[in-house]
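Chemist: What would the 3D arrangement of this be:
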Amino acid sequence: MKIKFAMLLLSSFVLLLSGCSTGMTSTTSDILIKEKDYSEDFADAWIMVVDPNDPTSKDEFKIKVQEPMVWNLIEEGKTYFSSYTKKGEDDWVLEQIEHVGDGNAALR
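Modeler: Have a look, this model is predicted:
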């Protein structure tokens, strides 16, 4: 009886935890900056990037850059090592970026 109760309690706990998922995805990779842009009201800035290590994929994707000073330092045509996150269906958001071979990371 105690074992069944413990298993039921454990199963309920696991189901509760799995149902509370945030839907957050985090990725760390090299990115090649194809384009930098911002909204007309300057409220949003982003970069369009590709994965330079995947020769079969030429699909660009958008990463929002929340810190204006970081966006200003990013150069088109350069490759960076970066971390970026995505919550649900929202856009990717830059978390950290470092010029390949530089050794100094810029945090968001």
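Chemist: going forward, measure contacts and count neighbours with C-alpha atoms only.
Modeler: Noted.
Chemist: remind me, longest strand of this structure?
Modeler: If you go by DSSP state E, the chain has its longest strand at strand 24-38.
Chemist: for it, packing partners?
Modeler: strand 45-50, strand 79-87 (3 or more CA pairs under 8 Å, 6 or more residues apart in numbering; DSSP states H and E).
Chemist: Next, the second sequence, to be compared with the first:
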Amino acid sequence: MRNKKVILPLLVIVIIGFIIILNNLLTTSSTTAIVTVLEKKYSEANEEAFVVVVPPNMKISEGYHEEAKTKIFIKEPMVWNLIKENKTYLVNYNNKQNGVSILDHIQNIDDNNAIDLNQTKNYFN
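Modeler: This is a model prediction of the structure:
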């Protein structure tokens, strides 16, 4: 009987903790924006490709605010290779609860051909 009194509250705490962790990892929102790519980087240590973007109306010569920057991770190396710095793109990216942004769709503003990452997955699977 005594073991049940200890195990039940412990089990409830573990379940609540598991739900909180899942909520933080799985909750996302989607953002669509026109952005200018400031930096394009690849971290070999973590094998992560990402771009740093700002709204296109920000004048880089006058300086830009740190809070306007967004770091977007790119899972597909081929897509990362096609992105150019100082170019403007229409992007759609998912924002996870933990603050990580992952690219979902990118289109050159001057081009009608978009790279839809959901469709490219079907070609390689």
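Chemist: okay, the helices and strands packed on strand 24-38 of the first structure in TSV with distance to Asn104 of the first structure and mean neighbour count next?
Modeler: TSV is the format used below for these (distance: least, CA to CA, whole Å; neighbours: other CA atoms under 10 Å):
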stretch	distance to Asn104 of the first structure	mean neighbour count
strand 45-50	20	20
strand 79-87	11	19
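Chemist: now the ones you listed as a markdown table including distance to Pro68 of the first structure?
Modeler: Below are those laid out as a markdown table (distance: least, CA to CA, whole Å):
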| stretch | distance to Pro68 of the first structure |
| --- | --- |
| strand 45-50 | 8 |
| strand 79-87 | 16 |
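Chemist: Looking at these, spot the one closest to Cys20 of the first structure.
Modeler: Evaluated with CA to CA, these place strand 79-87 nearest to Cys20 of the first structure, the distance being 13.6 Å.
Chemist: What is that closest one packed up against?
Modeler: Against strand 79-87 of the first structure (3+ CA pairs under 8 Å, 6+ apart) you get strand 24-38, strand 92-99.
Chemist: Quick one: those as TSV, columns for mean neighbour count and distance to Ala45 of the first structure too.
Modeler: Shown next, in TSV, are these (neighbours: other CA atoms under 10 Å; distance: least, CA to CA, whole Å):
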stretch	mean neighbour count	distance to Ala45 of the first structure
strand 24-38	16	4
strand 92-99	20	10
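Chemist: Need the contact partners of the longest strand of the first structure.
Modeler: Here strand 24-38 of the first structure makes contact (CA atoms under 8 Å, 6 or more residues apart in numbering) with 44-53, 60, 75-88.
Chemist: Apply 6 Å and report the result again.
Modeler: Applying CA atoms under 6 Å, 6 or more residues apart in numbering, the contact partners of strand 24-38 of the first structure are 44-52, 76-87.
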